[in-house]
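**Student:** Next input, structure requested:
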Amino acid sequence: MLVKTYAAAVQGISAISVSIEVNTSKGIQFFLVGLADAAVRESHERIISALQVCGYKIPRNRIVINMAPADIRKEGSAYDLPLSIGILAATEQVDAARLDQYVLMGELSLDGSLKPVRGVLPIALQAKADGFKGFILPLQNAKEAAIVQGLEVYGVENLLDVILFFDGKKPLTPMTVDTQKEFYGKQQAFEMDFSEVKGQENVKRALEVAASGGHNLIMVGPPGSGKSMMAKRLPSILPPFTLEESLETTKIHSVAGKINGNSSLMPQRPFRSPHHTISDVAMVGGGAYPQPGEISLAHNGVLFLDELPEFNRSVLEVMRQPLEDRMINVSRARFTVDYPAGFMLVASMNPCPCGYYNHPERPCFCSSGAVQKYMNRISGPLLDRIDIQIEIVPVPFDKISERQPSENSQAIRERVIRARHIQEQRFADHPGIYCNAQMTTKLLHQYAVPDAKGLERLKNAMERLSLSARAYDRILKVSRTIADLEGEHDIQASHLAEAINYRNLDRESWGM
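**Tutor:** The predicted model follows:
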């Protein structure tokens, strides 16, 4: 008897429907075809054990299973459930009447219980698009898939529940999720707040400007000056997720297996902080079985690189293209996948090997050549993509000992949201541009034109401070953001002056 069950294969952050055709005839052989990897082929032993525990068995027949389309690689153990149900239906141990209405995914334990799988959100979206009535999957994944409206999502704990459901002996209760409550109810729940940061008003201002325009930022300062502390609080002042941004980011984390069973949509922007020993592939994504890397997991959020010069040079260089294109393309001989990479880069570093160059109190024992060599670990093309470069000095004792809290994140965030709203209106007719940091040269000449006084100040600053030519566009973008924060239509000389102060590392005198 020939029957079909339905599953899905994840490619990139999207899914492709897979039909599993099971045919039985006389004989005792078992064939599994359709470009299945080792984990899928090993399902045979898991299915035999699970069926025995549930009181069923694989008959002594010739079983041929085809996973179509056959030119798409099927990976992982998530096909255990549709394979087992297909075998039972083909041997008339399960009613096959409703199999064409449901997508099935789930890994089987030897006792028949179902274990969670990856990528259920893109699979649920594809199931809805293909017109399926429901999606049956492990209970731990049900909440994540249930955010897709118009699709019945059933979370089950073991194989026997699925068998009884198709036989009409046990109904299943669909999982329901209040998307509005899940999403909007947790957007303000931050563990860290800028009110805990003492002093460093100039750095907090730089972070506010960076958040307002989506600018990349690097902080340079001695150990213990608060670089990491402030970077970790940056998500608390970023504008809240839109539903579309949250859905896109959640899909990436779902494919990577980063969604826990107690959550559905991600309510807050991601903050990723990989260790400096990370490899190229782990940073950008890929591998033998491609998975999203750290830059894709930081999509619509923040990628924080602490102690930037300690990262491998090749790791830093592979970020140059994603910073510009906001997309990662992973190419293999048989396929190509694209991962979004629209992240905000925030980095921190010591100013020299000993960490105390330009320190107001402690001496630096590094030679000028050592300082310059340390800085040269970061290439010019990468620095070219960092709009704001800010120096940090240690907080004096009278500031540390203050009991009065600083301005909280909510107050800063409100100003950031107002500035972003101005940018959304400005770029409404330019698809793919959402903030000032994404402006092209054409848009820069249209929306970031300084007046004669400002242009003269910019010229004098570039000559006096020996700023590089690459700093010109960055200064204009940042000054446009500062003007938006002030609610000004035109860029004024004061806005340019502040933006110029954020180009410390472009000075030729640095490290000399």
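**Student:** switch to C-alpha atoms for all contacts and neighbour counts from now on
**Tutor:** Noted.
**Student:** can you give me the helices in the stretch 251-400 of the chain?
**Tutor:** For the stretch 251-400 of the chain, the helices defined by DSSP state H, counting those that start in this stretch cover 280-284, 294-297, 313-317, 320-325, 368-375, 380-383, 397-400.
**Student:** let's see this one next to it:
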Amino acid sequence: MALARAWSVALFGVDGVPVEIEADVGVGTVRTQLLGLPDAALHESKDRVKAAVRNSNHSWPTQRVTLGLSPATLPKGGSSYDLALACVVLAAAQAVPAERLPGTVLIGELALDGRVRSVRGVLPALMAARRAGLERAIVPAACLPEASLVEGLALHGAATLSDVIGWLNGDDASLVGPPAQGTQPPAAPPGPDLSDVVGQPEARWALEVAAAGGHHVLLTGPPGSGKTMLAERLVSLLPPLSADEAIGVTAIHSVAGLLTPETPLVATPPFVSLHAATSTAALVGGGTGLAKPGAVSRAHRGVLFIDEACEFGARNLDSLRTCLEDGEVRIARRDGIARYPARFQLVLATNPCPCAPPKDIDCICVPTAKRRYQVKLSGPLLDRVDLRVIMRPLTAMMAAEVSEPEPTAVVRARVLKARTRARDRWAAHGWRTNAEVPGPALRREFRLPRQATTVLDRALALGALTGRGADRCLRVAWTLADLAETDQPTADHVAAALEFRERRRP
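**Tutor:** As a prediction, this is how the structure comes out:
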């Protein structure tokens, strides 16, 4: 009887759990048994691994093979365990030495001919392996650019199972080393410029405020007034991701299978645009077994744009409410709870009514149809949107254009300066933007003078504003103060923030 051990990683969301894989080769009925709550894809790995071993010029043991994946009560799925299963069986059968397996995590899917195929989630898996104290990692050669983002591990890439077997036999040259790290990530291609948007001074100003403070925006206006153009240009106003933010965003994109060897690191804020046919599972995440990341997680630290928002189902839109508050999504499924970060800026765009004429006087919608259309944006959802802007019709927009619109570079410079002021102010508390500051902190530690908040007190007394709305007005007021380069908001800043929230309907 022989026993060998190796390591792999099970992913739950972007959190990884090291899995110890044991192989016992001994007497008994010739069969291969896999224990440890494997799903269908993992259960099929027995046949894939057998074929890969045979086609790599090695023999599968002609004895009873028992494979155990521990923790045994943890559901496990996917094909990323193939490489570890093959190596641990060969080591237990004494076909290869087992001295190098302890402390080594092996990740990769095996083709029937022994090729090591790339898998999703390599980055978060290696981060979990590093936290668990594992020293080395062997991953598919195609995943080396992504894997090299994790420091503190001796990293190797394998193209075939034979390469890994050669390494286990002591041939270090059989595996590929990590690529040389560049000093800077590749520059993102220039996006569309803000100067392309003609007119719309109120909407342009709201976009600048949103970028400076990380606030959510609702754009309401007739078709062709520039709602989509403005939303697409918001990303260009945002600062590049910090090192920690880039790793967090890249981990999500790795689990979603969106990374490529050419761009292994997501260094710029992502932009995700949705169509009205998007399901709730595609929006917030879902799937059988353990949930996969949805659009809200793919937009983490970036912009989520929902065009024609009133065409979406009310249930889909209301599913955004929790992640807008918490900055993460928690999805419960049969196999456990997956947690995905989802701190994004939401941009909603909608027409004022179903017929959406260029001018309001041409609207043919009956009041009930108009109300049924607008009620898709529920009160609780709108209460979480800081800036609500009504877009001008095309005719008025063209007539109002008297000067050259500001390009993205000019506006972005003001945004970066305001973001720097906010970051320095909140650094001791761990907040990056004004939109992340909790309401209690704004009302206690950073309480404004009574004369500055009189207009909010009046709105609360009249029932025109909720407590959440008051907190969001204070956050916008701090952003307006940062753009004006003042130490704290004045009464005018608070009044301007409240005016943004009152622009709900055209």
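**Student:** Which among the helices of the stretch 251-400 of the first structure is found nearest to Phe190 of the first structure?
**Tutor:** When these are ranked by proximity to Phe190 of the first structure, the top entry is helix 294-297, at 19.0 Å, counting by Cα to Cα.
**Student:** Make JSON lines out of the helices of the stretch 251-400 of the first structure and add mean neighbour count and distance to Val478 of the first structure.
**Tutor:** Shown next, in JSON lines, are the helices of the stretch 251-400 of the first structure (neighbours: other Cα atoms under 10 Å; distance: least, Cα to Cα, whole Å):
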{"stretch": "helix 280-284", "mean neighbour count": "19", "distance to Val478 of the first structure": "27"}
{"stretch": "helix 294-297", "mean neighbour count": "28", "distance to Val478 of the first structure": "23"}
{"stretch": "helix 313-317", "mean neighbour count": "15", "distance to Val478 of the first structure": "23"}
{"stretch": "helix 320-325", "mean neighbour count": "16", "distance to Val478 of the first structure": "17"}
{"stretch": "helix 368-375", "mean neighbour count": "16", "distance to Val478 of the first structure": "23"}
{"stretch": "helix 380-383", "mean neighbour count": "14", "distance to Val478 of the first structure": "15"}
{"stretch": "helix 397-400", "mean neighbour count": "11", "distance to Val478 of the first structure": "29"}
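**Student:** Turn the ones you listed into CSV, including distance to Tyr434 of the first structure.
**Tutor:** Shown next, in CSV, are the helices of the stretch 251-400 of the first structure (distance: least, Cα to Cα, whole Å):
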stretch, distance to Tyr434 of the first structure
helix 280-284, 23
helix 294-297, 18
helix 313-317, 25
helix 320-325, 14
helix 368-375, 32
helix 380-383, 22
helix 397-400, 37
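**Student:** Between these, which one is closest to Met230 of the first structure.
**Tutor:** Ranking the helices of the stretch 251-400 of the first structure by their distance to Met230 of the first structure (criterion: Cα to Cα) puts helix 397-400 first, at 14.5 Å.
**Student:** Beyond the closest one, next helix or strand please.
**Tutor:** Per DSSP states H and E, the first helix or strand lying C-terminal to helix 397-400 of the first structure is helix 409-426.
**Student:** Quick check: buried residues in the helix or strand following that next one?
**Tutor:** Once the chain leaves helix 409-426 of the first structure, the next helix or strand it forms, by DSSP H and E, is helix 441-447. Buried residues in helix 441-447 of the first structure, counted by 16 or more other Cα atoms under 10 Å: 444, 447.
**Student:** go on, stretch 346-361 of the first structure?
**Tutor:** If you call a residue buried by 16+ other Cα under 10 Å, then stretch 346-361 of the first structure has these buried ones: 346-353, 355-358.
**Student:** Could you point out which of the helices of the stretch 251-400 of the first structure sits nearest His421 of the first structure?
**Tutor:** Here helix 320-325 is closest among the helices of the stretch 251-400 of the first structure (Cα to Cα), at 22.9 Å.
**Student:** a markdown table please, covering the buried residues of stretch 346-361 of the first structure and showing distance to Arg470 of the first structure.
**Tutor:** Below are these laid out as a markdown table (distance: Cα to Cα, whole Å):
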| residue | distance to Arg470 of the first structure |
| --- | --- |
| Val346 | 19 |
| Ala347 | 19 |
| Ser348 | 21 |
| Met349 | 21 |
| Asn350 | 23 |
| Pro351 | 21 |
| Cys352 | 24 |
| Pro353 | 26 |
| Gly355 | 27 |
| Tyr356 | 28 |
| Tyr357 | 25 |
| Asn358 | 25 |
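**Student:** give me the number of residues near the corresponding residue of the first structure for Pro124 of the second structure?
**Tutor:** For Pro124 of the second structure, the aligned position in the first structure is Pro122, judged by TM-score structural alignment. Residues lying near Pro122 of the first structure (other Cα atoms under 10 Å) number 28.
**Student:** From Ser17 of the first structure, how far off is Pro122 of the first structure?
**Tutor:** Look at Pro122 of the first structure and Ser17 of the first structure: by Cα to Cα, to the nearest Å, they are 11 Å apart.
**Student:** picking that back up, nearest to Glu144 of the first structure, of the helices of the stretch 251-400 of the first structure?
**Tutor:** Taking the helices of the stretch 251-400 of the first structure one by one with Cα to Cα, helix 294-297 is closest: 17.0 Å.
**Student:** How about the secondary structure of the equivalent of Gly150 of the first structure over in the second structure?
**Tutor:** Alignment note (TM-score structural alignment): Gly150 of the first structure maps to Gly152 of the second structure. Of the three states, Gly152 of the second structure takes coil under DSSP: H, G, I helix; E, B strand; the rest coil.
**Student:** Sweet, I'm off.
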